[in-house]
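K.L.:
just coords:
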């Protein structure tokens, strides 16, 4: 999704965010939705749009909080919420809400496949865009990250499109799963997680962005 294509949802979301910037603490926008729907693309584009409005924004990715491959292998499932260090995510979000200007956090490095430490600089940050599959969930077992979110957004797409995009993402990795491995990962991990954990959080969204097969969008708002 290109920046110009997103001017519609940008306009409404930014207007709401700017209206909510009334304290010295960063305003938190949460972007939820299934794997491959475009959360990261939208978050990065929203960051650029906010900076064009003179606001300092950073993006916080839930994917950075994945556990190491060794830990995830010991869990014994294809994919579920236990593969994410939910406690570390909450700790970081709590620090943001507390107004800490600097946070040392753990980050999963996809290149080295190791957990590393990094410093998050928040001095002068106006908006934190938190994106990830559980970003606007209010369920305790999924971290209840909605507790820290000022403006929840959900990106939605047809199941067939989500599958197609997720498989394409996998094929672009340096060492992708085989087609058979990916089918198993989808059927035993991604799809159950989508139905059980991700889609229920859609009801928490202030704005819902529907993305079609051609990457066109429509945006709706709902009372929460």
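P.N.:
That came in fine, so what should we check first? All values derive from a computational prediction rather than experimental measurement.
K.L.:
can we go C-alpha only for contacts and neighbour counts from here?
P.N.:
Noted.
K.L.:
quick one, helices of this structure?
P.N.:
In the chain, the helices defined using DSSP state H lie at 7-20, 39-52, 69-75, 86-98, 159-171, 179-185, 191-193.
K.L.:
may I see those organised as CSV, with mean neighbour count added?
P.N.:
Below are the helices of the chain laid out as CSV (neighbours: other CA atoms under 10 Å):
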stretch, mean neighbour count
helix 7-20, 15
helix 39-52, 19
helix 69-75, 13
helix 86-98, 17
helix 159-171, 16
helix 179-185, 14
helix 191-193, 17
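K.L.:
from what I see, residue 154 and residue 200 are in contact.
P.N.:
No - judged on CA atoms under 8 Å, residue 154 makes no contact with residue 200 at a distance of 10.7 Å.
K.L.:
of the two, who's got more company?
P.N.:
Comparing residue 154 with residue 200 by other CA atoms under 10 Å, the one with more neighbours is residue 154, at 29 against 15.
K.L.:
list the contacts for the more buried one?
P.N.:
When contacts are counted by CA atoms under 8 Å, 6 or more residues apart in numbering, residue 154 touches 31-33, 136, 202, 205, 207-209.
K.L.:
tell me which of those residues is nearest to residue 97?
P.N.:
Nearest to residue 97, judged by CA to CA, of these is residue 136 at 15.6 Å.
K.L.:
residues touching the closest one, list them.
P.N.:
30-32, 144-146, 149, 152-154, 201-202, 204-205.
K.L.:
ok, and the most crowded of the residues you listed?
P.N.:
Neighbour max across the contacts of residue 136 (other CA under 10 Å) = residue 32, 31 neighbours.
K.L.:
quick one: that one and residue 135 touch, right?
P.N.:
Yes - proximity of residue 32 to residue 135 meets the contact threshold set by CA under 8 Å, at 5.0 Å.
K.L.:
residue farthest from the centroid of this protein?
P.N.:
With CA atoms, centre = their mean as the measure, the chain has its most outlying C-alpha, relative to the mean C-alpha position, at residue 180: 26.9 Å.
K.L.:
what's near enough to touch that residue?
P.N.:
So residue 180 contacts nothing (CA under 8 Å, 6+ apart).
K.L.:
from residue 167, how far out is it?
P.N.:
To residue 167, residue 180 is 11 Å away according to CA to CA, to the nearest Å.
K.L.:
pasting the second one now:
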């Protein structure tokens, strides 16, 4: 039996053709600052993939703003518009953070939504002391390692239009929540929420993070490519961030390259691959758009859910 897909699929060239005359407002220097470690994103990738994507999102945001104005007029009230929320999901090491930062920068250059904020769900991980109490330090990144109640409350407050909402801050250096730090979100036009868990659902909750999304994107690639990118990133971190004595992973700096590769492969197999199969990949079909990356990090195709 044949079932129609709920998505429209675009090849790279076809998608790039949708750019129309959208100007490239990003410089090479800006792009370098936005790229994550081991992320190979070129200005050509920005032109071909991200300009059409942000132009489309701009149309969605405009439509949302216009609907708000018409509804307010019809109902005879003057409620302020609420933030347009975008969720970005995908595996560890697939490039979600770079995608999120690129979208934030490019979307902020449209006149009708210049205030674009970005948070990652890492800040809503339980502190290490609680993970240790629960006996799940080896499951950091799995659904049970997040304070979902706090995350859902945060997004609910933002969507409700509260003037100032704070979120915890996670340090990849300390590998823990920073207890004395917080990031403040104050009435953005757009809020981007990036994390491996943003499209997940759970029987433990009646409300899900994705219930508050106006648009969602899943960044995907072949698993063997993601694993290779993870290992490459681990080796790069071993030579950079891990060298800091304050780094949680400082103990890995003395590993030989061969042993470091073995360690990274083991972490991938025991934690990241398992989380990918059990909790992340099953959420892909819930996304409104899917960005498929090839072996060289370049986007090969994009799928958009039919309206």
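P.N.:
Sure, I can see it. As the structure is a prediction and not an experimental result, all values here were calculated from the model.
K.L.:
please, which helix or strand holds residue 32 of the second structure?
P.N.:
helix 28-34 (DSSP states H and E).
K.L.:
residues in the first structure aligned with that helix?
P.N.:
Counting by TM-score structural alignment, helix 28-34 of the second structure falls onto no part of the first structure.
K.L.:
from residue 261 of the second structure, how far out is the residue nearest the centre of the second structure?
P.N.:
With distances taken as CA atoms, centre = their mean, residue 194 lies nearest the centre of the second structure, 2.7 Å away. For residue 194 of the second structure, the distance to residue 261 of the second structure equals 27 Å [CA to CA].
K.L.:
repeat for residue 132 of the second structure
P.N.:
26 Å.
K.L.:
go on, residue 215 of the second structure?
P.N.:
37 Å.
K.L.:
and the contacts of residue 136 of the first structure, which is closest to residue 104 of the first structure?
P.N.:
Nearest member of those to residue 104 of the first structure, counting by CA to CA, is residue 145, at 19.0 Å.
K.L.:
what's the match for that closest one in the second structure?
P.N.:
Match for residue 145 of the first structure (TM-score structural alignment): residue 209.
K.L.:
OK, contacts around that match?
P.N.:
Listed by CA under 8 Å, 6+ apart, the contact partners of residue 209 of the second structure are 151-152, 155, 198-200.
K.L.:
possible to save the residues you listed as TSV with distance to residue 266 of the second structure?
P.N.:
Shown next, in TSV, are these (distance: CA to CA, whole Å):
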residue	distance to residue 266 of the second structure
151	30
152	32
155	35
198	25
199	26
200	25
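K.L.:
farthest pair in those residues?
P.N.:
155 and 200 (14.7 Å).
K.L.:
let me see the contact set for the aligned residue in the second structure for residue 184 of the first structure.
P.N.:
Residue mapping for residue 184 of the first structure onto the second structure gives residue 266, with TM-score structural alignment as the criterion. Contacts for residue 266 of the second structure (CA under 8 Å, 6+ apart) come out as none.
K.L.:
recalculate using a threshold of 10 Å.
P.N.:
Shown in contact with residue 266 of the second structure (CA atoms under 10 Å, 6 or more residues apart in numbering): 231, 260, 272-273.
K.L.:
what two of those are the furthest from one another?
P.N.:
Spanning the widest gap among the contacts of residue 266 of the second structure are 260 and 273, at 17.7 Å by CA to CA.
K.L.:
in stretch 106-117 of the first structure, which residues are buried?
P.N.:
Buried residues in stretch 106-117 of the first structure, counted by 16 or more other CA atoms under 10 Å: 106-109, 115.
K.L.:
roughly how far is it from the heart of the chain?
P.N.:
Distance of stretch 106-117 of the first structure from the chain centroid (CA atoms, centre = their mean, to the nearest Å) equals 18 Å.
K.L.:
quick one: neighbours of residue 178 of the first structure, just the number.
P.N.:
Neighbourhood size, residue 178 of the first structure [other CA under 10 Å]: 11.
K.L.:
same deal with the one 10 residues further on?
P.N.:
Residue 188 of the first structure: 15 surrounding residues under other CA under 10 Å.
K.L.:
for the residue nearest to it when sequence neighbours are not counted, give its distance to residue 189 of the first structure.
P.N.:
Leaving aside its chain neighbours, residue 188 of the first structure sits nearest to residue 78 (6.0 Å; criterion: CA to CA, 6 or more residues apart in numbering). Using CA to CA, residue 78 of the first structure is found at 5 Å from residue 189 of the first structure.
K.L.:
shared neighbours, these two?
P.N.:
What both residue 78 of the first structure and residue 189 touch, as defined by CA under 10 Å, 6+ apart, is the set residue 182.
K.L.:
what does residue 305 of the second structure correspond to in the first structure?
P.N.:
Aligned partner of residue 305 of the second structure by TM-score structural alignment: residue 222.
K.L.:
tell me the contacts of its match?
P.N.:
203-208.
K.L.:
let's go with 6 Å and repeat that
P.N.:
With contact taken as CA atoms under 6 Å, 6 or more residues apart in numbering, residue 222 of the first structure is in contact with residue 206.
K.L.:
now swap in residue 148 of the first structure and tell me
P.N.:
So residue 148 of the first structure contacts nothing (CA under 6 Å, 6+ apart).
K.L.:
now with 10 Å?
P.N.:
27-30, 90, 93-94, 96-97, 130, 135-136, 138.
K.L.:
ok, those residues in the second structure: which stay?
P.N.:
Compared against the second structure with both residues aligned by TM-score structural alignment, their matches' CA atoms under 10 Å, the contacts of residue 148 of the first structure retain 27-30, 90, 93-94, 96-97.
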